[in-house]
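Undergrad: predicted model follows, preceded by the sequence.
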Amino acid sequence: MNKIISTDRGPGAIGPYSQAVQTAGGMLFVSGQIPLVPATGAMVEGGIEAQATQVLENLKGIVEAAGYQLSDVVKTTVYLADINDFGTVNGIYAKYFVENCPARVCVEVSKLPKGALVEIDVIASK
């Protein structure tokens, strides 16, 4: 049976979805996170650096609340409103995924929820 993960270490869902779902087989699927501050639900102030950091902190909080670590992440998808931000986001991302980095996809999209500049989702496994 799947287990729904809900924590105040990440922003609440802004639609009909769960922050994360853990399968009976030990896989963790974390919904895409945008740079919302968990305590307020407001978009973090600042540009792409602040937004990428907030997104990764949100993901870290949700992953850890489910009993996993970022080192358990096996796949990420990064959505950027502007692919020119790739280098900046990549540098911040590298502070969170240091060794045995997960597989990754990075794409530019035309728009993200609430005007975010970046959104990231992850899949983890124990």
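TA: All right, it came through fine.
Undergrad: for the rest of this, base every contact and every neighbour count on C-alpha atoms.
TA: Noted.
Undergrad: identify each buried residue in the longest helix seen in the chain, please.
TA: Determined from DSSP state H, the single longest helix within the chain is helix 48-65. Applying a neighbour-count criterion of 16 or more other C-alpha atoms under 10 Å, one finds 48, 51-63, 65 buried in helix 48-65.
Undergrad: check it against this one:
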Amino acid sequence: MSDTDPIVTDDAPRNDNPYSQGVRAGETVYVSGYGPVDPETGDDVAGDIRTQTNQVLDNVAAVVNEAGGDGLADVVKVTVYLTDLDDYDEVNEAYGARFSENQPARVCVEVARLPGDVRIEMDAIASLG
């Protein structure tokens, strides 16, 4: 088994649940799922789904940065979880603006509910090599 290092940063939301914000295994970073939570306050950000999408991506980027990467530029795979697929087009617009240069592979699924009753969550995989 390869060596792994948990990623810990104050620039992404932290909680008391039994998982890491991210884990680096060699040159790969696995980022845990994040909702639209402000890391400074621990509260969900107010605003529309675009604003919330940008906060989620900020949280993902913070974990990749802490692992030694270049934020979203190193992301190679994203899973998007939405509680309402009617939000898909707006999420896609905000997401596309953040990944205009580097477009990772992606899956988007509708789910019944997310922790904290947020509307969106994403997890990601980044490659630092």
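TA: Alright, I've got the coordinates. Keep in mind that what you see is a predicted model, and the values were worked out from it rather than measured.
Undergrad: before we move on, the earlier item: and the furthest pair within the buried residues of helix 48-65 of the first structure?
TA: 48 and 65 (25.5 Å; C-alpha to C-alpha).
Undergrad: what is the neighbour count of residue 28 of the first structure?
TA: Around residue 28 of the first structure there are 27 other residues, counting by other C-alpha atoms under 10 Å.
Undergrad: what about it, helix or strand, and which?
TA: Secondary structure assignment for residue 28 of the first structure, by DSSP states H and E: strand 27-33.
Undergrad: next, the angle helix 48-65 makes with that strand.
TA: 150 degrees (axes from the mean of the first three to the mean of the last three C-alpha atoms, to 10 degrees).
Undergrad: what residue of the second structure takes the place of residue 75 of the first structure?
TA: Taking TM-score structural alignment, the alignment pairs residue 75 of the first structure with residue 77 from the second structure.
Undergrad: what residues are up against that match?
TA: For residue 77 of the second structure, the contact set (C-alpha atoms under 8 Å, 6 or more residues apart in numbering) comprises 104, 105, 106, 124, 125, 126.
Undergrad: average distance between the helix or strand hosting it and the first structure?
TA: Here residue 77 of the second structure sits within strand 75-82, counting by DSSP H and E. Here the mean offset of strand 75-82 of the second structure against the first structure after fitting is 0.5 Å, by mean C-alpha distance after the TM-score superposition for the first structure.
Undergrad: following element in sequence after that strand, please.
TA: Following strand 75-82 of the second structure in sequence, per DSSP H and E, is helix 88-98.
Undergrad: so what's the aligned partner of residue 101 of the first structure in the second structure up against?
TA: For residue 101 of the first structure, the aligned position in the second structure is residue 103, judged by TM-score structural alignment. Shown in contact with residue 103 of the second structure (C-alpha under 8 Å, 6+ apart): residue 76.
Undergrad: so what's the residue count around the aligned partner of residue 30 of the second structure in the first structure?
TA: Counting by TM-score structural alignment, residue 30 of the second structure corresponds to residue 29 in the first structure. If you count neighbours by other C-alpha under 10 Å, residue 29 of the first structure ends up with 22.
Undergrad: isn't residue 29 of the first structure up against residue 5?
TA: No: taking contacts as C-alpha atoms under 8 Å, residue 29 of the first structure lies outside contact range of residue 5: 9.6 Å.
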